[in-house]
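# pasting the structure only:
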């Protein structure tokens, strides 16, 4: 069996029981080295197979080969393996094999959910996830999606918002959002969610400091009804109070 496991955002306390059980029972773990370092206490006595950044295809192939040999193996992702994680790639590659292998996706807490809980309740009405990384998706396509989500007044969870190689993508996305939303729109920032140096901050589009944002940050842009009360970011569900 090949398990595709979501580790959650970084804390063992935010891992699902199923994820913990799978990692405990399988003899081999495959993962990006940074993710392996998140769970060292769970890996004692196990065979560990790692690759570096952008080694997704290689990791998937190794996990599939191990499973095809008859061994149980888990390939790990941070967050949820089915949200910008390894699940899609592994399933695509496994479907092209002549030999059938059993694959099971084990869900995890994704960054937007972890950040939302720390910030308050920003996802109580319709929301969407958009990655600002253009490594896999053309930037023009990403801009179209940001435009459509902002026009429809979704709460927008921005993944991979800003990096050294993409320092201006967040600003471009916010400029698109400002075509439809006020610069006073509430924005929640979750950085290193679930880890020892976690930071949560509530601000507005106007006052957002882009220099605080990096690839370990999730940016949640509220809708027109999102507000702040008692230091909590709240998007009303629509109840009459």
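Perfect, I can see it now. Bear in mind that the values here come from a model prediction, so they are computed numbers and not experimental data.

# from here on, just use CA atoms for contacts and neighbour counts.
Fine.

# residue 115 and residue 89: what is the separation?
26 Å (C-alpha to C-alpha, to the nearest Å).

# between those two, who's got more neighbours?
Taking neighbours as other C-alpha atoms under 10 Å, residue 115 and residue 89 compare with residue 115 leading, 30 against 16.

# second structure follows, compare the two:
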């Protein structure tokens, strides 16, 4: 029997949005590896009592992936966890990067990627239907790529008329980058373009703020926030005493 390794997306945080497939993988785990926030979430789901826990910092993805591969080769059943979907700015790519640069024997491991509900999908469902047309997701972090490239991608996505979802919009080490991103988008998009700040969707601390590009400020976001910027074909449906709905036209006029 081949060694096996699971890479699991835990969804955006609501217990109801964790798939049965993900729960099944956790039930088989001998080891759970991940950033402490996601490992804590996995523990809350009810992993086996004898499961060994491996919590590491969120900048140690490649070392974590190598550790999981080594555990698989020892006959363990490691489960590497990510928030949302493990293939969207998650651990799946780190695992395959480790395989590509590691010993040949790692290529015989049965690596099973378990999909999850990624943040942009849960946020879109909360807001209405802002992804009804073409869209893209961009990480605003410049830890693994230069800021000039991030800004160029923002500008080109706006010029292409895509709805833009921003992951990793703002952190303590990057307090000003979201405002720089908004400044880049204002060079292309109209001031009235809808902007949504959606924080901790599906969790008790959930917050939603809908504004315009002209009024959007980086201080409205943190690392638990997904920022969604509409396009020329995104519409707003106002509602009395409630947040408006956003939707994007399916057909370009």
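Everything's here; your move. Just so it is clear, the model here is predicted, and its values are computed rather than measured.

# TM between them?
Taking TM-score structural alignment, normalised by the length of the first structure as the basis, the two superposed chains have a TM-score of 0.95; 240 aligned residues with a C-alpha RMSD of 1.5 Å.

# map residue 186 of the second structure onto the first structure.
Alignment note: residue 186 of the second structure maps to residue 178 in the first structure; criterion TM-score structural alignment.

# make that residue 141 of the second structure, sorry
Residue 141 of the second structure maps onto residue 133 in the first structure, by TM-score structural alignment.

# once you drop chain neighbours, what's closest to that match?
The spatial neighbour of residue 133 of the first structure that comes closest, neighbours along the chain excluded (C-alpha to C-alpha, 6 or more residues apart in numbering), is residue 160 at 5.7 Å.

# what about that neighbour, neighbour count?
Residue 160 of the first structure: 22 surrounding residues under other C-alpha under 10 Å.

# related to what we said a few turns ago, surely the match of residue 141 of the second structure touches residue 165?
No. Using C-alpha atoms under 8 Å, residue 133 of the first structure is not in contact with residue 165; the gap is 9.8 Å.

# more crowded one of the two?
Using other C-alpha under 10 Å as the criterion, residue 133 of the first structure and residue 165 rank with residue 133 on top: 21 against 8.

# OK, contacts around the more buried one?
Residues in contact with residue 133 of the first structure (C-alpha atoms under 8 Å, 6 or more residues apart in numbering) are 139, 159-161, 166.

# next one: residue 55 of the second structure
Residue 55 of the second structure is in contact with 33-36, 39, counting by C-alpha under 8 Å, 6+ apart.

# okay, these in a markdown table with secondary structure next?
Shown next, in a markdown table, are those (DSSP: H, G, I helix; E, B strand; the rest coil):
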| residue | secondary structure |
| --- | --- |
| 33 | strand |
| 34 | strand |
| 35 | strand |
| 36 | helix |
| 39 | helix |
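
# top of those residues by neighbour count?
Using other C-alpha under 10 Å as the neighbour test, the contacts of residue 55 of the second structure are led by residue 34, with 26 neighbours.

# residue 243 of the second structure should be in a helix, yeah?
No. Residue 243 of the second structure sits outside any helix when classified using three-state DSSP, being strand.

# that one and residue 207 touch, don't they?
No. Here residue 243 of the second structure does not reach residue 207: they are 10.8 Å apart, not a contact under C-alpha under 8 Å.

# re earlier: distance of the match of residue 141 of the second structure from residue 173 of the first structure?
Residue 133 of the first structure is 11 Å from residue 173 of the first structure, by C-alpha to C-alpha.

# what do you get for residue 124 of the first structure?
Distance, residue 124 of the first structure to residue 173 of the first structure, by C-alpha to C-alpha: 22 Å.

# out of the two, which sits in the more crowded spot?
More neighbours surround residue 173 than the other of residue 124 of the first structure and residue 173, with 20 against 15 (other C-alpha under 10 Å).

# and the more buried one, helix, strand or coil?
Quick answer, by three-state DSSP: residue 173 of the first structure is helix.

# residues in contact with it?
Contacts for residue 173 of the first structure (C-alpha under 8 Å, 6+ apart) come out as 143, 146.

# and what of residue 5 of the second structure?
Contact analysis of residue 5 of the second structure by C-alpha under 8 Å, 6+ apart lists 68-69, 72, 77-80, 109-112.

# work out for me the element it sits within.
According to DSSP states H and E, residue 5 of the second structure maps onto strand 4-9.

# what's the average distance of the helix or strand following that strand to the first structure?
Downstream of strand 4-9 of the second structure, the first helix or strand assigned by DSSP H and E is helix 20-27. Here the mean offset of helix 20-27 of the second structure against the first structure after fitting is 1.0 Å, by mean C-alpha distance after the TM-score superposition for the first structure.

# that older thread, out of the contacts of residue 5 of the second structure, which sit inside strands?
Members of those lying in strands (criterion: DSSP state E): 78-80, 110-112.

# still on that earlier bit, of the contacts of residue 5 of the second structure, which is the nearest to residue 251 of the second structure?
residue 112 (37.0 Å; C-alpha to C-alpha).

# translate that closest one into the numbering of the first structure.
Using TM-score structural alignment, the partner of residue 112 of the second structure in the first structure is residue 104.

# got the contact list for its match?
Counting by C-alpha under 8 Å, 6+ apart, residue 104 of the first structure makes contact with 1-4.

# now the residue nearest to residue 142 of the second structure when sequence neighbours are not counted: which helix or strand?
Leaving aside its chain neighbours, residue 142 of the second structure sits nearest to residue 150 (7.3 Å; criterion: C-alpha to C-alpha, 6+ apart). Assessed by DSSP H and E, residue 150 of the second structure sits inside helix 147-159.

# C-terminal to that helix, what's the next element?
Counting by DSSP H and E, the next helix or strand C-terminal to helix 147-159 of the second structure is strand 163-167.
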